[in-house]
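>>> could you look at this predicted model? Sequence included:
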Amino acid sequence: MLVEIEDDRGVRTLTLNRPEALNAFNEALYDATTVALREADEDPSVAVVLLTGSGRAFSAGNDLVEMQARITDPEFQSGQYGFPGMIETLTALRKPLILAVNGLGVGIGATILGYADLVFMSTAARLKCPFTSLGVAPEAASSYLLPQLVGRQNAAWMLLSSEWVDAAEAQRMGFVWKVCEPDDLLPDARRHAEVLASRPISSLIAVKQTMVEPTRGEITAAAAREYAQFAELLGGVANADALASFANRQESK
């Protein structure tokens, strides 16, 4: 099962379950996550959604093998929802979303934090927005959400440098709310989720609606700009070289 689902006290925990690939998002995982998020949002017994990863990673981002196949394989099949569907679902999510970042978060494994209402991060976790190292543009409306969350210069460093950011730095920036020791991460995230879940769901939805509705149009516009830039750069020289280098490293393992 690509996304494990557990319900407890009004909290639905969704666990990305592709540990052999460090929970990298292929089309199947994008689809499974989108469906799980939509079902949680529509389920009247669910008050809060908690998203985490299995194994040693939160998510290694886009599956680069599939990214290369998208360029080179004329028969490549996109998923039913894919990346755009998941981003649209995150943008429209009515219920509080809590992330428990248990390990490395790369690409969408980092930019998804922009859609969370609360982020908990393990001291063992690290984040990276690797777009310039892959020769592509930002994604997931991160060009809008990151400056809003962490300020222009912190966002510029993350998006331009493709460098790692550790948990302490992510908290200093305001990218995460609480940093926890690895064994405390899920219990602490769940404890806070249960506090929220003890409140009326209608009120939780109303609070989130009033907070995020002013940004939804901006998120959609930013995502459209990013898609256009990404499409222009995907398969270009810098991107092709980066993907070939990745493929060579995989073959040599």
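Noted; the coordinates are in hand.
>>> rest of the way, CA atoms for contacts and neighbours
OK.
>>> against residue 140, how distant is the residue of the chain most remote from its centre?
The C-alpha centroid of the chain is most remote from residue 252, which lies 28.8 Å away (C-alpha atoms, centre = their mean). Using C-alpha to C-alpha, to the nearest Å, we find residue 252 at a distance of 31 Å from residue 140.
>>> elements contacting the strand or helix carrying residue 111?
According to DSSP states H and E, residue 111 maps onto helix 108-111. The contact analysis (3 or more C-alpha pairs under 8 Å, 6 or more residues apart in numbering; DSSP states H and E) places helix 108-111 against strand 57-59, strand 126-128.
>>> could I get the contacting residues of residue 234?
Counting by C-alpha atoms under 8 Å, 6 or more residues apart in numbering, residue 234 makes contact with 71, 135-136, 240.
>>> out of those, which is most surrounded?
Using other C-alpha atoms under 10 Å as the neighbour criterion, residue 136 leads those with 21 neighbours.
>>> from residue 44, how far out is the residue nearest in space to the middle of the chain?
When C-alpha atoms, centre = their mean is applied to the chain, the residue found nearest the centroid is residue 112 (2.6 Å). Plainly put, residue 112 is 24 Å away from residue 44 if you go by C-alpha to C-alpha.
>>> presented hereafter is structure B, for comparison with structure A:
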Amino acid sequence: MSDPIRTELNDGVLTVTLARAEKKNAITQAMYAALAEATERAQTDAAVRVLVFKAEGDSFSAGNDIADFIAIGTSGGGQMLDAPVFRFLKSLAELDKPAVAAVRGRAVGIGVTLLLHCDLVVVAEDALLSTPFVNLALAPEAASSMLLPMVMGHQRAFEMFALGEPIDGKTAFAWGLANRCVPAAEVDAVADGLVAKLAARAPNSIRKTKRLMRDAEQIWALMQREGEAFGSQLSSPEAMEAFMAFSQKRAPDFSKAG
């Protein structure tokens, strides 16, 4: 079985590839551990100037692996802050080197909120991006409850969270979630061009610029508060109904929730 997370360092660029195409690059806790390790390496390794997120197959990421969620939820949900996903989120909050994402196909949940921690995002015109946390009776994560409204405004962000309906790449670009929107076949080439420009810039100047633009402590503190809300929802009857409905390919019934 191939490694679902592949990393490659070349000319100062650490490329992290989601390589679980047969599962639409749904992310397991083991994959989060590998993502955390790669992001921590990007932060501490002097040879790394730029971190790049890419994906194999027809989806950037289907989001969190539902089976992992069900396992955590049925065990009480209290493990969330100790789970590998939070090691990854902390590494994103603390990263002061530039990060770039190349997005094709579907990006769901963490597949979208990850982009809020990237400094340059190239998205395919026909990509579909969604944050269906409420559809799964969960709560936002990755500091997205603050960062998404900052990017696109409260009303648009609330619609993405509360309705969970996808927006295409052109809309994502228009709403400020991406720097470039191009045909799917051009995504990697355009991203690679931007990465090369970043890698050629003065590295310490870029790091200081990014640190001035982001409050890492505030972002990490919010991630932890979101994690508490997420964890409490994960073990709730609402979430169990949502997960059951998802596995049964039906709409969830929240009529008795309150």
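Good, I have the coordinates. From a predicted model like this one, the values you see are computed outputs, not experimental measurements.
>>> about what we covered before: residue 53 of the first structure: which of the contacts of residue 234 of the first structure is nearest?
Of all the contacts of residue 234 of the first structure, residue 53 of the first structure sits closest to residue 136, with 25.3 Å by C-alpha to C-alpha.
>>> which one in the second structure is aligned with that closest one?
Under the alignment (TM-score structural alignment), residue 136 of the first structure pairs with residue 138 in the second structure.
>>> got CSV for the contacts of residue 234 of the first structure, with distance to residue 86 of the first structure and secondary structure too?
Output for the contacts of residue 234 of the first structure, formatted as CSV (distance: C-alpha to C-alpha, whole Å; DSSP: H, G, I helix; E, B strand; the rest coil):
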residue, distance to residue 86 of the first structure, secondary structure
71, 21, helix
135, 23, coil
136, 20, coil
240, 25, helix
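>>> helices along the first structure, start to end?
Assignment of helices within the first structure using DSSP state H yields the ranges 27-42, 64-72, 82-92, 108-111, 142-150, 152-161, 167-173, 185-197, 201-233, 237-252.
>>> quick one on the thing from earlier: dump the helices and strands packed on helix 108-111 of the first structure into TSV; add distance to residue 186 of the first structure and mean neighbour count as well.
Shown next, in TSV, are those (distance: least, C-alpha to C-alpha, whole Å; neighbours: other C-alpha atoms under 10 Å):
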stretch	distance to residue 186 of the first structure	mean neighbour count
strand 57-59	12	30
strand 126-128	17	24
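>>> tabulate the ones you listed (TSV), appending distance to residue 166 of the first structure.
Below are those laid out as TSV (distance: least, C-alpha to C-alpha, whole Å):
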stretch	distance to residue 166 of the first structure
strand 57-59	14
strand 126-128	5
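>>> so which of those strands is nearest residue 188 of the first structure?
Shortest distance between residue 188 of the first structure and these, using C-alpha to C-alpha, is found for strand 57-59: 16.5 Å.
>>> give me every residue that touches the aligned residue in the second structure for residue 69 of the first structure.
Matched by TM-score structural alignment, residue 69 of the first structure corresponds to residue 71 in the second structure. Applying C-alpha under 8 Å, 6+ apart to residue 71 of the second structure gives no contacts.
>>> buried residues, stretch 50-60 of the first structure. List them.
For stretch 50-60 of the first structure, the neighbour count (16 or more other C-alpha atoms under 10 Å) marks 50-55, 57-60 as buried.
>>> can you tell me which of the residues you listed is nearest residue 117 of the first structure?
For the buried residues of stretch 50-60 of the first structure, the closest approach to residue 117 of the first structure (C-alpha to C-alpha) belongs to residue 50, at 10.3 Å.
>>> alignment lookup: residue 162 of the first structure to the second structure.
Residue 162 of the first structure maps onto residue 164 in the second structure, by TM-score structural alignment.
>>> cool, and residue 206 of the first structure?
Using TM-score structural alignment, residue 206 of the first structure pairs with residue 208 in the second structure.
>>> for its match, give me its contacts.
Neighbours of residue 208 of the second structure in contact, by C-alpha under 8 Å, 6+ apart: residue 96.
>>> same check on residue 21 of the first structure?
Counting by C-alpha under 8 Å, 6+ apart, residue 21 of the first structure has contacts residue 60.
>>> aligned partner of it in the second structure?
Match for residue 21 of the first structure (TM-score structural alignment): residue 23.
>>> picking up where we left off before, same list, the helices of the first structure, but as a markdown table with distance to residue 3 of the first structure please.
Compiled in a markdown table, the helices of the first structure are given as follows (distance: least, C-alpha to C-alpha, whole Å):
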| stretch | distance to residue 3 of the first structure |
| --- | --- |
| helix 27-42 | 6 |
| helix 64-72 | 19 |
| helix 82-92 | 14 |
| helix 108-111 | 15 |
| helix 142-150 | 24 |
| helix 152-161 | 28 |
| helix 167-173 | 25 |
| helix 185-197 | 16 |
| helix 201-233 | 24 |
| helix 237-252 | 25 |
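>>> so which of those helices is the most surrounded?
Of these, the one with the most neighbours on average (mean count of other C-alpha atoms under 10 Å) is helix 108-111, at a mean of 24.
>>> just to revisit the earlier point, I figured the match of residue 136 of the first structure hits residue 237, correct?
No: if you go by C-alpha atoms under 8 Å, residue 138 of the second structure and residue 237 don't touch, sitting 11.0 Å apart.
>>> for the residue nearest to the centre of the first structure, which non-adjacent residue is closest in space?
Excluding its sequence neighbours, the residue lying closest to residue 112 of the first structure (C-alpha to C-alpha, 6 or more residues apart in numbering) is residue 140, at 7.1 Å.
>>> kindly report the same for residue 81 of the first structure.
residue 31 (5.4 Å).
>>> for residue 156 of the first structure, same thing?
residue 147 (7.8 Å).
>>> residue 22 of the first structure versus that neighbour, what's the distance?
From residue 147 of the first structure to residue 22 of the first structure the distance is 27 Å (C-alpha to C-alpha).
>>> likewise for residue 82 of the first structure?
18 Å.
>>> cool, and residue 123 of the first structure?
Distance of residue 123 of the first structure to residue 22 of the first structure, computed by C-alpha to C-alpha: 18 Å.
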